[in-house]
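Participant: Here you go, sequence then predicted model.
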Amino acid sequence: MLTLPQVEEVYRILAQEMPGRTPGAKGPKGQPDAFRSCISCMLSAQSLDRNTAKASAALFALATTPQEMLELDDRAIAAAIKPCGLYNNKTRSIRRFCETLLAEHGGVVPETRQGLMSLPGIGRKCADIVLSFTFGKDVIAVDTHVHRVCNRTGLTRAKTADKTAAQLEERSPQWALHDGHFWLIQFGKRVCTARTPKCETCPISGLCEWYSGQA
């Protein structure tokens, strides 16, 4: 695993090479409020982005608040979110999420990771996405691209996305937390791709543990 000074150097290079957080960034789910961001994150599990978008649009055409969502019957919710798959399980999760949100938080989505993860259907990834994109917190949310990049380069050494997120929080300099998610995901899509990483032109190849092992 890279040393902390090396980790900081990686971030400095990525900050120069990647666009970072763009004005008006709405996050992977592109929703206008915390409630809909949470629901869309739940729908995105094992679903392609385009299918998640279809399911989210159909569901939010019917309801945009926890109260409205609970007025729908399960068949209506399941039919709306069918494009994203696992729609019966996700319907049950959405109902439990809305019930708990109303009962324990008065319908207001909490602004802490602990509070978010106490809600049914919300894991670390979803919680961090909402914290970063909806509430503007300095958090690095870990998706598949970020998880791959971090463990391939040596920024972290973890088998799960949640453990990667925890190590990033411990090992990243404070100044990198605001844009870190953006740098890493952009780097993962443009350079450190899953099947054919562009190592020969990679700006951090001199620090990358995987590249040093391949050279």
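Facilitator: Okay, I see it. Note that this is a predicted model, so its numbers are computed, not measured.
Participant: make it CA atoms for all contacts and neighbour counts henceforth
Facilitator: Noted.
Participant: Please, where are all the strands along this protein?
Facilitator: Along the chain, no stretch is classed among the strands by DSSP state E.
Participant: tell me how far the longest helix belonging to it is from the chain's mean position?
Facilitator: Taking DSSP state H as the criterion, the chain has its longest helix at helix 87-105. Helix 87-105 sits 20 Å away from the centroid of its parent chain (C-alpha atoms, centre = their mean, to the nearest Å).
Participant: got another, please set it beside the one above:
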Amino acid sequence: MESVENKSARADRILGLLEQAHPDAHCELDYGTDFQLLVAVILSAQCTDKRVNIVTEKLFAEYGKPEDFAVMPQEKLETLIRSCGFFRAKARSIISASTDIVERFGGKVPRTMDELLSLRGVGRKTANVMLSVAFGESAIAVDTHVFRLSHRLGLSDKPTPEGVENDLTKEINLEMRSKAHHLLIFHGRYVCHSRNPECDKCNVTEFCNYIKG
């Protein structure tokens, strides 16, 4: 079994190469406030950031605060976010989280993992995105891209997102974790697709289990 030290060295090398390939890696969701980011992240599950941005441009022009969503009929929100997919579940999550934010946190998005996870409709991935992107904490959110690349590049073999998160947290330096999240997402989104990855465009193939068969 490969040691944590060796995996850390592998992670450093991979991330250095990915930073060369994607120097502008960043969160591609459009938002104006911490709360709007929370809504956008909830909407982004099984949906492209491009589609979410189209929906939220209109949504946030009229409804941008937790107080707006806490009192919104679910059917109305479902109509507004329908094109994002899974709109019923997402509407429930947004309304529930908004209600909790208004009633329990004075209308402000909480800033700790435990408090974020206490919001109805907010899971660990969403909480980690908020900690990393909104609040500048060193956190790694494991979405489908991060999960896939972690396995392909030998950074983790764990079968669950939380297991992958634990491995990455051990292997990646504290100050690099938030950046690593964006680098892995960018590479997964634009090069290392789930199906038909563009291996000819990849600069980390030397580490890749997928290309090795």
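Facilitator: Yep, that arrived. Every value quoted in this text rests on a predicted model; they were computed, and no experiment measured them.
Participant: The longest helix of structure 1 vs structure 2, mean deviation?
Facilitator: Aligned to structure 2 and superposed, helix 87-105 of structure 1 gives a mean residue distance of 1.8 Å (mean C-alpha distance after the TM-score superposition for structure 1).
Participant: Show me which positions of that helix end up buried.
Facilitator: Applying a neighbour-count criterion of 16 or more other C-alpha atoms under 10 Å, one finds 87-88, 90-91, 93-101 buried in helix 87-105 of structure 1.
Participant: Can you get me the start-to-end distance on stretch 11-29 of structure 1?
Facilitator: Length of stretch 11-29 of structure 1, first residue to last, C-alpha to C-alpha, to the nearest Å: 25 Å.
Participant: same thing with stretch 166-184 of structure 1?
Facilitator: Stretch 166-184 of structure 1: ends 15 Å apart by C-alpha to C-alpha.
Participant: Identify each buried residue in it, please.
Facilitator: So for stretch 166-184 of structure 1, counting by 16+ other C-alpha under 10 Å, buried means 167-169, 171-172, 176-184.
Participant: What of stretch 207-215 of structure 1?
Facilitator: Here stretch 207-215 of structure 1 shows 207-209, 211 as buried, counting by 16+ other C-alpha under 10 Å.
Participant: Stretch 147-159 of structure 1 too?
Facilitator: 147-158.
Participant: can you list the residues that contact that stretch?
Facilitator: 1-2, 7, 160-161, 164, 167-168, 184, 187-188, 192, 194, 207-211 (C-alpha atoms under 8 Å, 6 or more residues apart in numbering).
Participant: So which of the residues you listed sit within helices?
Facilitator: 7, 161, 164, 167-168, 184, 187-188, 209-211.
Participant: Just give the nearest non-adjacent residue to Ser93 of structure 2, would you?
Facilitator: Gly121 (4.0 Å; C-alpha to C-alpha, 6 or more residues apart in numbering).
Participant: Pull the number of nearby residues for that neighbour.
Facilitator: 20 (other C-alpha atoms under 10 Å).
Participant: what about it, distance to Thr205 of structure 2?
Facilitator: 37 Å.
Participant: mind listing the helices for structure 2?
Facilitator: 4-21, 34-43, 49-62, 66-70, 74-81, 87-105, 113-117, 124-129, 144-152, 161-171, 177-190.
Participant: Would you mind getting the average deviation of the fourth one from structure 1?
Facilitator: The superposed helix 66-70 of structure 2 is, by mean C-alpha distance after the TM-score superposition for structure 1, a mean 1.9 Å from where its aligned residues fall in structure 1.
Participant: any residues touching that helix, and which ones?
Facilitator: Helix 66-70 of structure 2 is contacted by residues 35, 63, 94-96, 98-99, 101-102, 107 when judged by C-alpha under 8 Å, 6+ apart.
Participant: 6 Å instead?
Facilitator: Outside helix 66-70 of structure 2, the residues that touch it by C-alpha atoms under 6 Å, 6 or more residues apart in numbering are 95, 98-99.
Participant: coming back round to it: from the ones in helices among the contacts of stretch 147-159 of structure 1, pick the one nearest Gly20 of structure 1.
Facilitator: Leu184 (8.8 Å; C-alpha to C-alpha).
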